[in-house]
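**Q** predicted coordinates and the sequence they were generated for:
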Amino acid sequence: MSNFNSMTLMAAGEMIAEMSTQAAFSSLILGWGVEEFCGSGSVASKANDLVRFAKSSMGQRSVPTVNGNCDLRRAMVEHATTASDRDKQNKPDVWLRLVAGLKMDGFELVEERVPDPMGGTSIFDDAPRMIKKIVLRRMLPEDVPEADFREATSEVEALLDRHGFNVAKGHLAQATQNFSQGNWSSANAMIRDFYQELLDKIAEYFGCDPKVSDDAKRQYLADTKSGPFLLHEYNEWENDRGKPAYVLGLWARLHPHGSHPGLSDEEDCAFRFQIILITARIFLRRFDKRVKGQ
């Protein structure tokens, strides 16, 4: 089952509406066998009904597509990604939300050259004529454990709530909002603030003076006073700085342009977001176990 998030499905529905006339939309939903759930009215209204149905438990139903049978949610997303350049230009914000949502779902859009389904051969030789096609690809294999970034977000948010890390949760929410709107530099800034606030509050929970510097708080997390919380055997932190330190290295990766958020693009921002979510989940799980064990 393709469990896309609400933002992805909503953007897919809006993109399909932009792509479709009344007749084209009717043909699409008739082919999928979901016309009874799409009501009447404008194409946009019917598309909203389609999204609501897809988000329900019945949205898991299998429907026929040119790429074979798949669940309705996947069919909607794949169809939306076939939007023409004109459709994307007409709805740039919708296309941006679709691509950003897919990144959070662990997918990316890849342009491939495939044989023209209409047939024909190249004008230069007898080889099949090739066309460009946008293909939906998983960023990581589906069966890799702990690789579901949306699931990571949910677990991180739940653990932040459990331990009252409200400021960190606020930074995470702002990072998500800015990412979905394509504000890469602003998202990067919030990602860094989230990471910093999380480690600060963990250090303070274990007794570190809130007034000391952020670097001193990291040192405290690697000291026996905190357990230590950061593990030397995993090269998460080394007090003598003589060995690679993951926490410090990740912080440097989030600051390639110094204290300023710096220039970034969608791919770089998505990488920062995903690696921070995975890291935060590991540290929050460890923190949760330590607190429960006290």
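**A** Looks like it came in fine. Predicted, not measured: the structure shown is a model, and the values here were computed from it.
**Q** when you work out contacts or count neighbours from here on, use the C-alpha atoms and nothing else.
**A** OK.
**Q** end to end on stretch 195-215, go ahead and measure it.
**A** With CA to CA, to the nearest Å as the measure, the ends of stretch 195-215 fall 13 Å from one another.
**Q** I202: neighbour count?
**A** Each residue near I202 was counted by other CA atoms under 10 Å, and the total is 21.
**Q** tell me the helices and strands packed up against the one helix or strand L277 maps to.
**A** Of the helices and strands defined by DSSP states H and E, L277 is found in helix 266-293. Packing contacts for helix 266-293, counted by 3 or more CA pairs under 8 Å, 6 or more residues apart in numbering; DSSP states H and E, involve helix 92-104, helix 149-162, helix 184-205.
**Q** want to throw the ones you listed into TSV with distance to D49?
**A** What follows is the helices and strands packed on helix 266-293, written out as TSV (distance: least, CA to CA, whole Å):
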stretch	distance to D49
helix 92-104	17
helix 149-162	24
helix 184-205	31
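**Q** okay, one more to line up with it:
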Amino acid sequence: MTTLSNPTLGLLIEIADQAERFGVLEVETLLMRADLQRQDFRPDRYYRGNIQTTQGLMRYWVNGAREIALEGNIEARRALLAFARLILEKTLTTKGPQLPGWVDDPSGALLGALSEALLADGYDLRWEGVVIAGDWEEREIGCYRLAPTDATPAPLGLEISALEADLASRGYTTVLEHYRDAVHGLTNSKYASANGDLRTTLEDLVTRLAVDHTGFARPTRANTGSEAINHMINGNRIRERDGGAMLRGLWQMIQTNGPHPGQTDADEARWRMQMVTATARFLLRHFPA
């Protein structure tokens, strides 16, 4: 992930503009909170828009920050993410049929387009809210938040990956601890340690899912990954051609070059992180809570 794409940023600006909550002064405040109004974020090329309008003002500073973020500037990337969070927190504060009137339909045409654009950028759009009982009906209030779909290479503020959020919500605390250990190992160039923790992450996850969803009886001994995977596939709870073969193959591949110094490198550890992260998210979708 480098930074948010033009389609995503364009949709966020359109959502803010159509929400009719922002005048020029409100946008100024929002840009200040996101730390976007910085001299080094001014766009290099000639800007054709009218910065006296809300859309024009947002586009001016967002375009400038994106140019800098594409060059690898972490502060610009953080500012754009903060801008996105603030837009979501201040506009999409109800869920489902109670979405604001400017959204085209109950499913939310703009919301759906934004969700797809964010997924392409490497972010999952997820709702966090509570149900409030009213005089006539219940309503759910809260806001949408962003969660990276990939393991972040370095901590960025309050970011938490979508996988970590899913594991925490299910109470899979040991799986989460192993995964975070693997992320820490990869971030700190401890590649053999990261590989070992990734293997443990996947083994713990497939065993927990097999127990919770397929009636698998977990043995008291360690090393139950192969048995859990075979139980799910042989019981047709995950078909061979619909992910079973992939899971079995990945499990076999990550047995080698594990927690042994000198037998792995950064590229292999990064590949394992991507594969285990993607496979874990696939399994959690396949076996919903």
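**A** Nice, thanks for sending it over. None of the values given here were measured: they were computed from a predicted structure.
**Q** and the TM-score between them?
**A** In this superposition the chains share a TM-score of 0.49, using TM-score structural alignment, normalised by the length of the second structure; 174 aligned residues with a CA RMSD of 4.1 Å.
**Q** only the buried residues of the helix holding L277 of the first structure, if you could.
**A** Counting neighbours by 16 or more other CA atoms under 10 Å, one finds that the buried residues in helix 266-293 of the first structure are 266, 269-270, 272-274, 276-281, 283-284, 287.
**Q** what about the helices in the stretch 101-250 of the second structure?
**A** For the stretch 101-250 of the second structure, helices defined by DSSP state H, counting those that start in this stretch occupy the ranges 109-121, 162-170, 173-187, 191-214, 225-234, 244-253.
**Q** test my guess that I68 of the second structure contacts A79.
**A** No - with the criterion set as CA atoms under 8 Å, I68 of the second structure and A79 do not qualify as a contacting pair; they are 10.9 Å apart.
**Q** more crowded one of these two?
**A** Legend: neighbour count by other CA under 10 Å for I68 of the second structure and A79, higher for A79 (23 against 20).
**Q** separation between the more buried one and L118 of the second structure?
**A** On the measure of CA to CA, A79 of the second structure and L118 of the second structure end up 16 Å apart.
**Q** circling back to that earlier point, please identify which of the buried residues of helix 266-293 of the first structure is nearest to R86 of the first structure.
**A** Within the set of these, E266 lies nearest R86 of the first structure; the separation is 21.2 Å, counting by CA to CA.
**Q** please name the nearest non-neighbouring residue to the closest one.
**A** In this structure, E266 of the first structure finds its nearest non-sequential neighbour in W184, 6.5 Å apart by CA to CA, 6 or more residues apart in numbering.
**Q** next one: that neighbour from R74 of the first structure, what distance?
**A** 27 Å.
**Q** now A152 of the first structure
**A** Relative to R74 of the first structure, and taking CA to CA, A152 of the first structure is found at 21 Å.
**Q** these two: which is more packed in?
**A** Set side by side, A152 of the first structure and R74 show unequal neighbour counts under other CA under 10 Å, the larger going to R74 at 24 against 21.
**Q** I'd say V183 of the second structure and N195 touch.
**A** No - contact between V183 of the second structure and N195 fails when scored by CA under 8 Å: they sit 9.8 Å apart.
**Q** more neighbours: the two, which one.
**A** Neighbour tally, V183 of the second structure and N195, criterion other CA under 10 Å: the higher count belongs to N195, 30 against 25.
**Q** distance of L111 of the second structure from A147 of the second structure?
**A** The spacing between L111 of the second structure and A147 of the second structure, counted by CA to CA, is 16 Å.
**Q** how about M273 of the second structure?
**A** When CA to CA is applied, the distance between M273 of the second structure and A147 of the second structure equals 17 Å.
**Q** which one's more surrounded, those two?
**A** Between M273 of the second structure and A147, counted using other CA under 10 Å, M273 has the larger neighbour count: 23 against 20.
**Q** ok, now how distant is the closest residue to D214 of the first structure other than its chain neighbours from G293 of the first structure?
**A** Closest residue to D214 of the first structure apart from its sequence neighbours, by CA to CA, 6+ apart: D200 at 6.7 Å. In this structure, D200 of the first structure lies at 21 Å from G293 of the first structure, with CA to CA as the measure.
**Q** burial of the nearest residue to V94 of the first structure once chain neighbours are set aside, as a residue count?
**A** For V94 of the first structure, ignoring the flanking residues on the chain, the nearest one in space by CA to CA, 6+ apart is A11 at 5.5 Å. Burial measure for A11 of the first structure: 25 neighbouring residues, criterion other CA under 10 Å.
**Q** quick one, the helix or strand encompassing A11 of the first structure and helix 92-104 angle?
**A** Assigned by DSSP H and E, A11 of the first structure belongs to helix 6-19. For helix 6-19 of the first structure against helix 92-104, the angle by axes from the mean of the first three to the mean of the last three CA atoms, to 10 degrees is 140 degrees.
**Q** report the buried residues of helix 6-19 of the first structure.
**A** Of the residues in helix 6-19 of the first structure, 7-19 count as buried by neighbour count, 16+ other CA under 10 Å.
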